[in-house]
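Engineer: My questions are about this predicted structure, shown below with the sequence.
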Amino acid sequence: MLSQRKNCDKVFIGSIDQGTTSTRFLIFDNDGVLVTSHQLEFDQIYPQPGWIEHDPIDLIKSVNKCMIEAVRKFEMMGYEASAIKTIGVTNQRETVLVWDKNTGKALYNALVWCDTRTAPTVKKLRTKEGSHKVAHMCGLPLATYFAGVKLRWLIENVSEVRDAIKEERAMFGTVDSWILYNLTGGKDGGVHVTDISNASRTMFVNLETQAWDDWLLEFFEVPRHVLPKIVSSSEHYGDMASGPLQGVPIQGCLGDQQAAMVGQKCFSQGQAKCTYGTGAFLLFNTGESHVTSKNGLLSTILYKLGPDAPVIYALEGSVAVAGSAVKWLQNNIGLIKSEKDIGKLAAQVDDTGGVYFVTALSGLFAPYWRDDARGTIVGLTNFTNKRHIARATLEAVCFSTRAIIDAMRNDALVPLQILKVDGGLSNADTAMQIQSDVLGIEVERPAMRETTALGAAFAAGLAAGIWKSTDELTKLTVNAHDTFEPKIDEKKRNKKYKEWEAAVERSYDWTRVVGNDDSESDEDEDDEKAH
């Protein structure tokens, strides 16, 4: 039989990748090679402007369906399901659920990480005594993004949640907790845990102690009894309670951006990865040192690969506009017909002809933090054509990425060794060559782009003994990669970046020019600039 013919020495690892718009189950072998996968999208719920929810049942159903279909494909390829020895989980971070431990049912839809209904909650929290201490303790600013303020909103606005907390039957968790609870039995013995990387996104964890912090819990008025147990990112949490992989241990868990770092093998201090999606998301490994940013970056826990392993920290930064700038050229301006055209068009010229495009379409994020900035194109002449604009758009992403990385270097005082990249825009060779030129270091792009799911698989495989150490993972060479090396000298690189910074300055203050009341005082304007 075919299944017997393929019943070799290889072992396999399953990986659940539960994202914002879809869920996937992927199966890797012990060389880190992707064997097969299945993906399902699920509904996004928009009750009001700015509100984004997920049906908790949809999340679990999509996980189970993807697992069933991926295992079916795996068996059709001639393998046996019993060859899958362990499972890892990676998830959309900061999305929040509360459920009833007696019934196992969610008490409200999941509040998605990008939901902004908590803006009034954040405003109120900022007025509380001691609010200035929060970011220093947990590494995260008071913002709608993070899980803690979402739980606070649920407590204040959903009576079912409030009653369940009073009666001590409420269970709080991010998506990893919800998945692990349900897959290990739900109300019939399911575990209530969260890994340290996800826990660090709640605002309830003290980065120094790596534990739930009594002061932070008191500040957010959250009782400790609703919280899951914090576990490492690589250990045995429980076994699959049902389905085609019943009895298989779940042994890895990481938030999605941290999982991508592990999948990219960024195990050394000074290594960084950038995921180019709608925006660009950067993480910088700071090793066992917790770094408090002075440049508007986030401090977070990267991973803890085993109960007795050290905690590894990271700095995070995000570029607001990356792939969305390309979409803007396509949909709003009609400059390109497809996102894939951007690289081809930009490659038709050697430079931008002196054009710089500051893509501040909704202000500038770190390290500038200027919500008064707006999109600005400077340097236009009779010589300028659409190819120059296309290239200037890619350069904007790369210059913005350098600004974040420079901030990370200044915070961490550690030289950047290499930038590993993934995400949609990384597929454009021209963009990645520009990125290498702008940074003056190598940019490495893996041939196998499923780095997030691979990171969860690595975490599970380490706990299962499939791999003995991160050194062994680093030596895996089956996944080829493309390397882009700088092709311009330091003098030209610095000159271009200086010109970029001058262009950025010209994008400032535009919201004060257009649409503002002239009666606003200069003093108020200066205060707002400083903020």
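Structural biologist: Received, thanks. Since the structure is predicted, the reported quantities are computational estimates derived from the model, not experimental observations. Numbers count the residues shown, from 1 in each chain.
Engineer: contacts and neighbour counts: CA atoms only from here.
Structural biologist: Fine.
Engineer: Helix, strand, or coil at Lys420?
Structural biologist: Recorded secondary structure, Lys420: strand (DSSP: H, G, I helix; E, B strand; the rest coil).
Engineer: doesn't Pro56 make contact with Ala110?
Structural biologist: Yes: using C-alpha atoms under 8 Å, Ala110 is in contact with Pro56, at 6.0 Å.
Engineer: Overlap of the contact sets of the two?
Structural biologist: The overlap between the contact sets of Ala110 and Pro56 (C-alpha atoms under 8 Å, 6 or more residues apart in numbering) consists of Leu97.
Engineer: Not counting residues beside it along the chain, what's closest to Asp371?
Structural biologist: Gly363 (4.2 Å; C-alpha to C-alpha, 6 or more residues apart in numbering).
Engineer: For the one you found, give its distance to Leu315.
Structural biologist: 22 Å (C-alpha to C-alpha, to the nearest Å).
Engineer: And the helix ranked longest in the chain, how far out from the chain middle?
Structural biologist: Using DSSP state H, we find that the single longest helix of the chain is helix 386-412. Remark: helix 386-412 is offset 19 Å from the chain centroid, using C-alpha atoms, centre = their mean, to the nearest Å.
Engineer: and it, what does it pack onto?
Structural biologist: Applying 3 or more C-alpha pairs under 8 Å, 6 or more residues apart in numbering; DSSP states H and E, we find helix 386-412 packed against strand 280-287, strand 312-319, helix 341-346, strand 356-358, helix 429-439.
Engineer: Using CSV, lay out these together with mean neighbour count and distance to Val33.
Structural biologist: Output for those, formatted as CSV (neighbours: other C-alpha atoms under 10 Å; distance: least, C-alpha to C-alpha, whole Å):
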stretch, mean neighbour count, distance to Val33
strand 280-287, 26, 24
strand 312-319, 25, 26
helix 341-346, 20, 28
strand 356-358, 27, 39
helix 429-439, 23, 23
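Engineer: Let me know which of these is the nearest to Gly296.
Structural biologist: Closest to Gly296 of the helices and strands packed on helix 386-412, according to C-alpha to C-alpha: strand 312-319, at 8.1 Å.
Engineer: One more to weigh against that first structure:
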Amino acid sequence: MVHIATLDVGTTTVRCFITNDNCEVLGTATERVDLLNPQPGYFEIEPEALWAKIVAVINNAVRQAHLTPSDINSFGLSTQRCTFLTWNHETQEYYSNFITWKDLRANALVDQWNAGLIVKTLNTVSYALYLITRSNRFLAASVLKMMNSQVTTRLLHEVQTNKRLQEALRRKEARVELLDSWILYKLRSGNGLQTNIEHISDITSATATGLFDPFTLCWTPLAKFLSGIEFALLPKVVDNDYKDFGNIHPNALGPEWHNSSVSISASISDQTAAMWGSQCFERGEVKTTLGTGAFLNLITGSTCHASVMGLYPLVAWQFKDALEKARTVYCVEGASNDIGTVIEWAKQCGLFNDPMETSDIAHTVPDTNGVYFIPAFSGLGPPINNPRAATGFIGITLSTTRAHLVRAILESIVFRTVQLCETVKAETKFTLKLLRVDGGVSRNDFICQLLADATGLQVERATSIESSILGATYMAGYNMGLWNSFGDLHKLRQIERTFEPRTQYQLAIRERMAHWMKAIKRFENWY
């Protein structure tokens, strides 16, 4: 019997699942991530506190499975993207906490760069090159803007404001660590026992940072120019089937592991993991993860898509073939960063006690009674692309009830997701046939049915919504030869429910969405 341990480090939770070769779950463990908010707009994670939770969930999951570390054959890792820290890996001195992808400390820098001469010159030159070459890559660069969710400006902010980091950079002692590269280093080095461990990050994590060019598949020469960081301080970017991931060091996870030898078989970013977990392997297949944010990913195959509407071209995954030549599969991503955060905010405001209640609450009223909600705590992404948009309700009257407010919030989540679907369709010219959903918010039947009705697509929800965990497990097993083809993986997928579009409701829903888009205009450029 083969046993795979899979660790998923997300924005809100750290989880570990132990599965067998039939992907049956034998043991699980979960810990909440302590998200620090030292100043308004700052979102950090203390690294050693996070490491303690990682060690705890792995050990607790193994115990719950009634196994020992020696019984584990393979380890897979899935991590949130664009969360980074700077440190001296030899002395273990941190120059900052993890600065997460939701952090807004670089807002002023983003505005400064986007309004500045450099970005405007880059846009102008790129458009001129597009007119000469007709390359969509240059057309995309002609509308390029800095974004908070990428590493670039947040790293530049640290370089400009962190005195200890500045001194370490001067002494050439600092290292930039993405979440996956830091975890891999801790696991492979025995929590810093060895300091000569290779500094690596998988390509799906690197490609989302804004410092990596998916067209040339390397750290962009603009990285030093934009952040002041030398290439040598960034991780080596490796394939998803990298042969030298090695083993978990016997001293990394506690005394129980001293006699074990567990192979690290896969490291991937959470959205690639979710694509694998949703079994989106073929060109044109699409999934939407409804978690802390909504992330819609469509496989574009061997083509790296250049977007002019705010979508993000990414490496979906990359393997080596028999001749050690890279085989790269691309995807395009649209994101709405406030989905689960909106649900959590509404709960804290007392609109409901349990997110699972929201579907029933929404069904108690036929509509929102003219109330609309704009979910823009982090601004609005594609196709609106306005970081200054505000969050709020509009249309409240004396007859507005709690149920109307809850329904308006759920509808806003669907409408943002519909916008992402339509943007992807318009840019890629793919015809979408099926939308696979995962993530905690996808458990909401009201959202899934309304999404089917609004898009006219079947919405498919698997039995397990833990797609990032499942996908990292699939990739670990695939890399170790447990499964030899995507066909083998298809046999493991179990569908819990398919939501069929109800065409009789589509017109009314689209009319409501049109009013909601008018409401957005009232909230744009508020900040």
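Structural biologist: The structure has been received and is ready for your questions. Note that the structure is a prediction, hence the values are computed from the model and not measured.
Engineer: TM-score for this pair?
Structural biologist: In this superposition the chains share a TM-score of 0.84, using TM-score structural alignment, normalised by the length of the second structure; 496 aligned residues with a C-alpha RMSD of 3.1 Å.
Engineer: With distance to Ser62 of the first structure as new columns, can the helices and strands packed on helix 386-412 of the first structure be given to me in JSON lines?
Structural biologist: Below are these laid out as JSON lines (distance: least, C-alpha to C-alpha, whole Å):
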{"stretch": "strand 280-287", "distance to Ser62 of the first structure": "26"}
{"stretch": "strand 312-319", "distance to Ser62 of the first structure": "29"}
{"stretch": "helix 341-346", "distance to Ser62 of the first structure": "33"}
{"stretch": "strand 356-358", "distance to Ser62 of the first structure": "40"}
{"stretch": "helix 429-439", "distance to Ser62 of the first structure": "34"}
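Engineer: Select, out of the ones you listed, the one closest to Met240 of the first structure.
Structural biologist: Evaluated with C-alpha to C-alpha, those place strand 312-319 nearest to Met240 of the first structure, the distance being 28.4 Å.
Engineer: which residue lines up with Lys172 of the second structure in the first structure?
Structural biologist: Matched to the first structure by TM-score structural alignment, Lys172 of the second structure sits across from Glu168.
Engineer: scratch that, Ser227 of the second structure
Structural biologist: In the first structure, the residue matched to Ser227 of the second structure (TM-score structural alignment) is Phe220.
Engineer: what number of residues lie near its match?
Structural biologist: 16 (other C-alpha atoms under 10 Å).
Engineer: nearest spatial neighbour of it, skipping sequence neighbours?
Structural biologist: Spatial nearest neighbour of Phe220 of the first structure, excluding adjacent residues (C-alpha to C-alpha, 6+ apart): Arg152 at 6.6 Å.
Engineer: Could you confirm the one you found falls within a helix?
Structural biologist: Yes: judged by three-state DSSP, Arg152 of the first structure forms part of a helix.
Engineer: Aligned to it, what sits in the second structure?
Structural biologist: Per TM-score structural alignment, the equivalent position to Arg152 of the first structure in the second structure is Leu156.
Engineer: Measure how buried its match is and give me the count.
Structural biologist: Count around Leu156 of the second structure with other C-alpha under 10 Å applied: 20.
Engineer: check contacts around Met432 of the first structure.
Structural biologist: Applying C-alpha under 8 Å, 6+ apart, the residues contacting Met432 of the first structure are 426, 443, 484.
Engineer: Surely the second one is in contact with Gln417?
Structural biologist: No: with the criterion set as C-alpha under 8 Å, Val443 of the first structure and Gln417 do not qualify as a contacting pair; they are 9.7 Å apart.
Engineer: If you count surrounding residues, which of these two has more?
Structural biologist: Val443 (25 against 14).
Engineer: ok, the counterpart of the more buried one in the second structure to Cys448 of the second structure distance?
Structural biologist: Under the alignment (TM-score structural alignment), Val443 of the first structure pairs with Val459 of the second structure. According to C-alpha to C-alpha, Val459 of the second structure and Cys448 of the second structure sit 7 Å apart.
Engineer: Asn59 of the second structure too?
Structural biologist: Taking C-alpha to C-alpha as the measure, Asn59 of the second structure falls 35 Å from Cys448 of the second structure.
Engineer: Then Gln39 of the second structure?
Structural biologist: Per C-alpha to C-alpha, Gln39 of the second structure is found 36 Å from Cys448 of the second structure.
Engineer: sorry, back to before: I'd say the match of Ser227 of the second structure and Gly148 touch.
Structural biologist: Yes: applying C-alpha under 8 Å, one finds Phe220 of the first structure in contact with Gly148, separated by 7.3 Å.
Engineer: Map Thr473 of the second structure across to the first structure for me.
Structural biologist: Using TM-score structural alignment, Thr473 of the second structure pairs with Ala457 in the first structure.
Engineer: check contacts around that match.
Structural biologist: Per C-alpha under 8 Å, 6+ apart, neighbours of Ala457 of the first structure: 13-15, 28, 87-89, 252.
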